[in-house]
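J.: Compute the structure for the input listed below.
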Amino acid sequence: MSSTHEGPFEALRGQLQEAAATFADGPDALQGILLGIVDDVDRAVREPLEIFPVCHHSPASAVAMARRLREKQPKVVYLELCEDMAPLLTELRNCKLPVALQAFATEVDGFPAEWSPLSVVAPITEASAEYQAIAYALDTPGVELVLVDRSSDHVFQWDARETHADEPADPDAPRAEEEAALHGDAVGVEIGDLRPRFAELEEHLLRHGRVRHWSEWWHQYVELPLGDSDHDTYRQVMLLIGSLFRRLAPGDPHRVRVDEDRERYMWTRMREHLSATGTDPADCLYICGAFHAASRVGEFGVDGTDTFEISPRSATKWQQGLIPSSHAAIEAQFGLAAGSVSIAATVWAKNVRRTRVEPYRLAGQAGAKKTKAKKTAAAAAPVPAVGPSDKLTGFLQQPPVLDRLDETELLGWSVEIVRAARRGGYLASTADAIAVFETSILLAGMRDRARPTPYDFQDAAVTCIEKDTVPGRRDVRRLVEIMMGGDRVGQVGYEALPPLARDVHDRLAPLSLRLQQRGVQRALLDIASEPELERCSDVLWMLRFLMPQGAARPIMGERRLGERPIQESWDLALGTHQRALIELGYEGVSIEQVLEQRLRRTAYGPHATAATVLETVEDATLYLCSRRLADELGTRALEVLSAERSVDGAPEVLRRVRRLLAYYRTSEPVLPPWIESFVKTGYAHYCTLLPTAFTDDDATVRQVAAMLGFLFSMESLALSLGCDRAQLELAVAQSHPQDPSKTALLWAAQVQLGHLSRADLRARCDELLGNPLVIPAYPRYLSGFVHALEPVPGLTDFVVEAVSNAFGRLPDPVLLPWLPTLITTLRSGGAELAPLLIREAGRIFPGRLAALDEWVPPWRSQPEAVHTARRADASRGCTLLAAHPAACDAVASLLGCNGTWETVDPGPSGAALAGRHPDTAVVLEGLLAGA
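T.: Next up is the predicted model:
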């Protein structure tokens, strides 16, 4: 719609109306768009409360903002930023930019659980208009800064998570580096989201502007022309761009509703503040993105309607803090081209020097130069009230300004990139520097500009220096980005850290390291000579458990149950992972509290298993030394085990229970009640599941072996606690596996129970090897025997015998394919079983090659000799008992056997027997003579 009253833009309306009538093919759609844009600009310019449109991280916006703040000196600054982040702004002076304001919530209430953790970040750089406004408001007496955008809670109330997950990836997104992940998967809130949402429009602008991506187009056609413009021209052009992009945006109902609700929210908050304080709108300044400045909602303006109702926040508890940010992180999160934020920082510094505008910086800001207070707080002369004038017509009609070539600057770039390329491994020379210089000028001329931009220079450097391969870690494009300013990474100062992070720094102070410095630092802990360092060791092990990999990495030393550290060596990178440390501070006031909360969350989670809960018990004992928490989590492990109906976690349960039992037996006078109950319940539980596991195809042989290992290794303790061994015998009797490996495992269990002798087991294996139909499956039996070493380690010699017989008797077509299976079985599931086999084989086999030819395996010894040896041993045993009757009586008494010694008649001699039976004597004599 067009305005009916006369105004400063009537001449522009007429020109656009004539152009639309000349070039439009259809109805007045084009005319409506063009005239609507002018109406949006006129409406925003006429608003009594001055609207200052900005673009995020735009040097032109930052310079215009600093200039306008010094001219107008507003008493109230309304800023498009989440209103609940206001307490964080004063902490910016303790940080090194860029940093990001963050709202964080780990426990959600009112949102889907799978969204947790919730995170909202708003990055702040020095070359941004919002930082200029914040610095002005905080360091100027009598100025109030009011954040008017929706709260972090409303961000997730209005924006469905799927909206962010379904957005297409930007082809110009930066590298996936460590710095690019500083913001993680947080939802970004920025001031001045100014980019075409109409894909065809962006493609048209890039093609006709002869640029590769949007950041280059904005730099060439907005940043440079507006860098030296006056306030009215800057303001009207930004409003024009915002209105254009808004009217040509696709009609996504969800996104349109969110945009309009944000505008209604902000204007409602501003009117509430004006009404409550009685401030004159002429003394205020509203800073928002150009996209929202050209709003058409009914709540727009100080005289707008008050029909918008702000919904209450959810019950989610939000934590606010500052986290380090970087140029690459900002580019990755907001879809900007790689290096664009670094180039913007360079352009900002050049604009400040060229325009001589004095920017605002927070007093005490890290890296800031000291400025006199009078320059910041001095009141400027009042600006006379002058009605808005049309600056758009002149700006749109003027030809593009062709900056003259700055040969000195371009030569410096060319020499510096060749020097950097040489350091990076490229075979660059002076000729390459000349080629880059000339190619930059050539590319700029092809793109209708007399002065090469950093993007032209970057393309020229890639063309002239980078040939086929990249010899080092960085390509030429990355080297240019570093040369133009690099990826600056911010840092949150000690005073701005949450209590937990400060506590960590204080407790690690004895290490005498600069923990806030980025990069890896080596810490050496000689705890034997300096016992006070043991407390530092405790902190480091907890940080290793809680923080991402690489933040605290042990080089030497380990922590095990029942052991105390002597010497340790660590690689620490807490400065690099400062964001992770800060987010720990949102969960508690100490790392012990956070660790306890996470262990409880794991143990009581919906997917907790007996094995994972036992792991939390071990971690609570290992890192917190908390018997109270360990007993509570152990009771939880007992509950989870009783409810399990599968045996998937049996190997892990067995391993952890054995370790905990060994620890408690050596460090405690009595076992904790929970572990006694766990062993008793586990014995009955696994006895019940054993027959089903033997026949279940989903249960692996390793899992069944772990069940038997639990039953056999815990049997003595379980029986002393009241369990019945008949349960185990009945469970084994009811097991009827079909799989060969499980069958071998069952035979081993029967040997352990005494239901099957070794001779019978050996006979069964010989029978299998003698059956041609079974030979292909014999390796699977051997795999079962290998796993049987877990529950029945006494069969180690027999397994060595069985494997040796297999190597000697199996044909190569069967043996060779089985060997990889044996190796992978031992590596994956039997790493602790291999030493048993190796040690037993070393004991049985000869140690020298020369003795191998005459060596006879022990299992092939003569039966008579073995029988004779056993009879001799028995005879010696009887003689020993007869020689020491008192010891025998004592053993019998302990076993509960009562009896008396009897005199045994030795019987007749051999001669007397021969006389009594002459026929037998004759036959024996004949046999002996024949022999």
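J.: Going by C-alpha atoms from here, please, whenever you check contacts or count neighbours.
T.: Fine.
J.: which residues of the stretch 401-550 of the chain fall in strands?
T.: For the stretch 401-550 of the chain, strands defined by DSSP state E, counting those that start in this stretch occupy the ranges 491-492, 521-526.
J.: The closest residue to residue 118 other than its chain neighbours: how many residues sit nearby?
T.: Nearest in space to residue 118, with sequence neighbours left out and distances taken as Cα to Cα, 6 or more residues apart in numbering, is residue 105 at 5.1 Å. Here the count is done by other Cα atoms under 10 Å, and residue 105 has 21 residues near it.
J.: Now the second one, please; I'll put the structures next to each other:
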Amino acid sequence: MSLATEQGSLAAEQNSLAAEQDLEHEPGQLADARGPVEVFGIRHHGPGSARSLVAALDAYAPDCVLVEGPPDADALLRFVGDEDLVPPVALLAYAPEEPRVAAFWPFAGFSPEWQAVRWARRHDVEVAFCDLPASATLAPREATLLDEVPDDEPDEDAPDGDDGTDGPSAVDLLLGAATARGPEAEARRRLASRDPLAALAQAGGYDDAERWWEDVVEGRLDSSSPFPLVLEAMGELRRLVGQRRGRHGENEARREAYMRQTIRAALKRGRTRVAVVCGAWHAPVLTAPLGPAAPDARLLRGLPRRKVVCTWVPWTHRRLAAASGYGAGITSPGWYAHLFEAPDVPVTRWLTAVAGELRGRDLPVSSASVIEAVRLAETLATLRGRPLAGLTEVTDATRAVLCDGDELALRYVTDRLVVGERLGDVPASVPTVPLEADLLATTRRLRLKREPTARALDLDLRRGIDRERSQLFHRLRLLELGWAKPGQSDVQATGTFRETWRLAWQPELAVAVVEAAVWGTTVESAATARVASVVAGQSLVELATTVERCLLAGLPDALARLLEACADQAARDADVVHLMEALPALARAARYGDVRGTDTGALRQTAEVLVRRTCAGLGRATTGLDEDSAVRVRDLVDAVHAAVGLLAAEGDDGGVRAEWLATLQALADRRDLAPLLQGRLTRLLVDAELVDDAPERLHRALSYGSPAPTKAAWVEGFFTDGAVLLVHDPALRALLDGWVRGLADAEFTDVLPLVRRTFGTFSTAQRRALAQRLAHGDPVPSVTGTDRLADLAAPALATVETILAAGRDA
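T.: As a prediction, this is how the structure comes out:
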């Protein structure tokens, strides 16, 4: 007889025995016959386990339900059943003095533990958690010699499959433990130690533990309870593995000791039918008789503790997935949720949902295709000997029929449905830190939803609600809460009144909110305190950046302190490079404040002081620069030039802009200036209409006597982002074209990368226009630019004069 056949015979025998017991006893009599403690070994987040568990609890009718979880959170179980507590959710336990020390216990709607708690609340039965407390789990512990032993190393003294009984059990036959010896037995022990379900799946002839579990538990078509068989199987696995060693084994022993102590306490309180819901691996050591309590008490004595706080937080299906790193994760949370919520015709309902998702992506899917896909999935299940079409079959049917073999469309379905992005919800009555309560109230007032799927949000800062949203997002960034991040808009628009953000709420942000709560009870006060804490010790550049972010966040109290610190630091900092790096952020902040109506007088004054100090020291900063330093200073000069343009008022010829341009004029003619800088300063002066001899300057820069790389550096400085000059100024274009044509082969090879880098800053359209001008050989015009403009405007002026004359006559 094969292992698979033996497994089927064993399951059939167990189902038949359970059915006979159901016929011979009433529910109350059956519960009494089964004893004071019943252990239900489940798989975390298994819909089949959850459905079977609810039926088993109905049959057993316990007066106390103990669920694997931290007892510190027992007070939060009263919220289960509240219509506003919508799974997936998670219990969050954290140390208030060190919020980063935290742990989550996730629950989905199809989690057996969640259904057990709901059953107890629905039947008004005592319910509590029975695992090791979070205060012990999160407590600091010292390293011991046990930590030197690998967690998956089996005990050398553990039994090798022969426990002295007369003959092998049914599970012994499945595992082959009664006949396997040597390396084969050792391999089985290691596999069972690492993944008990994988060991059972392998014994049943499966190479995939997920598929085995779906066939045996999730896809079961009969109504018998799987828990007795699971209990026996896990008992045999534990006997095969023996006592695990290392930190994992030590922690496991303490957890199970605490669970037994919790069961004893329930019996001591007079409970007569205690239902224990725990991971299947722990079930064999929790069944009656529990044995003496003294060894468990000794094991738990001196257990380190720390103060913890527990609360409910929203969770997502994606965070339940094993791919997220969750130790008890599953591969397909969305599929499991569907199996639990749609037990009737699940395949038909699933493929209908798949068709809906594909149609939402404008992919044509007909009703006939859905019917064909259902038939294919059921046929595949029959051919593969499965009781019900599983995820593998519906995925194959989706790929072949609904997606026409398109793997991209299939991945979209997998991401949207098989894994899913469902986000739970927590009622406002759940205890939480004040900062979280204020953030939740603010998001509701601003009509913002916490969603796990990233989405773009375009804000128009001329609207009041969008202005408040922007301030909230900037405050959260100051608190290092990454819910909202700046993004790129799909809308083509210019102006400082528009912002684009990408929003994506992740469950881990709950811990970040708790960490940020040490700064204040509201988002505004916390952000203000956070800014005040980083003022000391920051450089001038960091202070300027923080000033900009603080202004965008709408924090006037923090802004006043920052400006004072920025002014003091600027007075002490003699490095011109630091001044130039800090100026752009201050200029942007001053300009952006005008949009929000913020008074930026003090900010503008500080920025103008930085401009004047930069002008005074720029000559020293540009002396004796190597190539890399010249590039850096060139970029800083560009940034300062743009910042000065933001600060300058219209018609302010005697202000900072005039002083800055005068400084550039004085530097542009220096012979010791780096060619890259000399070309760039000349270009800035041309744009400011302070230089009218650009062709002559270019001619001197490209004349004989200078090496080709030096000429190329001047060209790069002048023409970077300057395609318009070349397109519309034939004289400059002719000079540059003649210089390139006159280069020797060796010189051309040397300067080609530099010239290509310069022309790489031009857009495709600009390069095309320039090529057309060069191809047509546009001659230098014989008339001046002013005369040419007058000739072009003459017809329009004549028309306007005619219209005005007609109006006067009328």
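J.: Please state their TM-score.
T.: TM-score for the superposed chains, counting by TM-score structural alignment, normalised by the length of the second structure: 0.61, backed by 662 aligned residues with a Cα RMSD of 6.5 Å.
J.: Output the strands of the stretch 401-550 of the first structure in CSV, with distance to residue 611 of the first structure appended to each entry.
T.: Rendered in CSV, the data for those read as follows (distance: least, Cα to Cα, whole Å):
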stretch, distance to residue 611 of the first structure
strand 491-492, 39
strand 521-526, 33
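J.: Residue 920 of the first structure: which of these is closest?
T.: Taking Cα to Cα as the criterion, strand 521-526 is the member of the strands of the stretch 401-550 of the first structure that comes nearest to residue 920 of the first structure, at 85.8 Å.
J.: Could you pull out the buried residues of that closest one?
T.: 521, 523, 525-526 (16 or more other Cα atoms under 10 Å).
J.: can you map out the helices along the stretch 51-200 of the first structure?
T.: In the stretch 51-200 of the first structure, helices defined by DSSP state H, counting those that start in this stretch lie at 59-72, 129-139, 152-158, 161-165, 199-209, listed in chain order.
J.: Out of those helices, flag the one nearest residue 686 of the first structure.
T.: Closest approach to residue 686 of the first structure among the helices of the stretch 51-200 of the first structure is made by helix 161-165 (43.8 Å; Cα to Cα).
J.: residues in contact with residue 722 of the second structure?
T.: With contact set as Cα atoms under 8 Å, 6 or more residues apart in numbering, residue 722 of the second structure has these partners: residue 762.
J.: where do the strands sit along the second structure?
T.: Remark: strands assigned in the second structure by DSSP state E are 37-42, 64-67, 89-95, 98-107, 126-129, 274-279, 309-314, 455-460, 484-486, 498-503.
J.: Quick check: the gap between residue 317 of the second structure and residue 349 of the second structure.
T.: Distance, residue 317 of the second structure to residue 349 of the second structure, by Cα to Cα, to the nearest Å: 19 Å.
J.: Pick out whichever of the two has more residues nearby.
T.: residue 317 (26 against 17).
J.: re the thing from before, for residue 511 of the first structure, find the nearest of the strands of the stretch 401-550 of the first structure.
T.: Closest to residue 511 of the first structure of these is strand 521-526 (Cα to Cα; 6.7 Å).
J.: separation between the residue in the first structure that residue 425 of the second structure lines up against and residue 509 of the first structure?
T.: For residue 425 of the second structure, the aligned position in the first structure is occupied by residue 491, per TM-score structural alignment. With distances defined as Cα to Cα, the gap from residue 491 of the first structure to residue 509 of the first structure amounts to 19 Å.
J.: The two: which has the busier surroundings?
T.: Remark: of residue 491 of the first structure and residue 509, residue 491 carries more neighbours, 26 against 13, as counted by other Cα under 10 Å.
J.: Who are the contact partners of the match of residue 425 of the second structure?
T.: For residue 491 of the first structure, the set of contacting residues under the criterion of Cα under 8 Å, 6+ apart consists of 95-99, 323-325, 516, 578.
J.: Swap in 7 Å and give it another go.
T.: For residue 491 of the first structure, the contacting residues are 95-97, 99, 324, by Cα atoms under 7 Å, 6 or more residues apart in numbering.
J.: and if you look at residue 667 of the second structure?
T.: Taking Cα under 7 Å, 6+ apart as the test, what residue 667 of the second structure contacts is residue 619.
J.: and what of residue 439 of the first structure?
T.: Residue 439 of the first structure is in contact with residue 460, counting by Cα under 7 Å, 6+ apart.
J.: got it, and residue 309 of the second structure?
T.: Shown in contact with residue 309 of the second structure (Cα under 7 Å, 6+ apart): 93-96.
J.: For residue 70 of the second structure, see how far away it is.
T.: As defined by Cα to Cα, residue 309 of the second structure lies at a distance of 11 Å from residue 70 of the second structure.
J.: And residue 123 of the second structure, by the same measure?
T.: Distance of residue 123 of the second structure to residue 70 of the second structure, given as Cα to Cα: 22 Å.
J.: the helices in the stretch 401-550 of the first structure, which residues?
T.: All helices of the stretch 401-550 of the first structure, identified by DSSP H, counting those that start in this stretch, fall at 407-423, 430-446, 454-465, 476-483, 499-507, 533-546.
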